[in-house]
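# here are the coordinates; sequence isn't available:
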């Protein structure tokens, strides 16, 4: 068994697609309408592994989602984590692009992490393992 798809709930799919591709650097894998003028099935993947795990940019319209997202953000809890080669360099690159970080790079034993706002209602952790 292996993971092939995971998701983040986003408040605006078009804005999320732009952020996750143009800013974070993922590549668009799928973009299919689910209904006329409605939500889309949008997935992105790592450019280093385009046939690997896909991230679904899922609409956050379900009534249970907003309280969940709000609680996570209020408590500073990231909804997911992405591996990077160098957290400090990625922090500098993303900061230069205007990304807002809620946690600056910090070393926690063998892991260095930082937490960013994805502009779509989520906190995302980036992590580097020593």
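Happy to help now that I have it. From a predicted model like this one, the values you see are computed outputs, not experimental measurements. Numbers count the residues shown, from 1 in each chain.

# Going by C-alpha atoms from here, please, whenever you check contacts or count neighbours.
Noted.

# how far away is residue 47 from residue 21?
10 Å (CA to CA, to the nearest Å).

# another one to put next to it:
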């Protein structure tokens, strides 16, 4: 959760206890009534397996859009975020891929 709030700048919206886990969602500070990002607990084996399988295949499981990818890349690098792909052109878009498994 700290990675998504402190580093990426999302705001916690829901924090609902569900037994040993929680239902946690975060939202953009600019769109607080918009789309919520559900943070699956890494202790939940199916979620862990799903995320690991995607990572091994080189596929991101979440994508975000920013106004200036180069500026955001520098900001995140300064906070210790590790990237597997630095900003680069990919067709008609510019992408970067970071490790969100803090």
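Yes, it's here. Everything numeric here is computed off the predicted structure, so don't read it as measured data.

# about what we covered before: spit out the residues that contact residue 47 and residue 21 of structure 1 alike.
residue 27 (CA atoms under 8 Å, 6 or more residues apart in numbering).

# For structure 1, which segments count as helices?
For structure 1, applying DSSP state H gives helices covering 13-18, 65-74, 87-96.

# quick one, what contacts the residue nearest the centre of structure 1?
Centroid check for structure 1 by CA atoms, centre = their mean gives residue 124 as the closest residue, at 5.4 Å. Neighbour list for residue 124 of structure 1: 78, 79, 80, 81, 82, 115, 116, 117, 118 [criterion: CA under 8 Å, 6+ apart].

# ok, which pair from the residues you listed is furthest apart?
Using CA to CA, the two most remote members of the contacts of residue 124 of structure 1 are 82 and 117, lying 13.2 Å apart.

# the more surrounded of those two?
Comparing residue 82 of structure 1 with residue 117 by other CA atoms under 10 Å, the one with more neighbours is residue 117, at 17 against 11.

# what do we get in structure 2 for the residue nearest to the centre of structure 1?
Aligned by TM-score structural alignment, residue 124 of structure 1 pairs with nothing in structure 2.

# what's the answer for residue 114 of structure 1, then?
By TM-score structural alignment, residue 114 of structure 1 lines up with residue 96.

# before we move on, what about residue 52 of structure 1?
By TM-score structural alignment, residue 52 of structure 1 lines up with residue 34.
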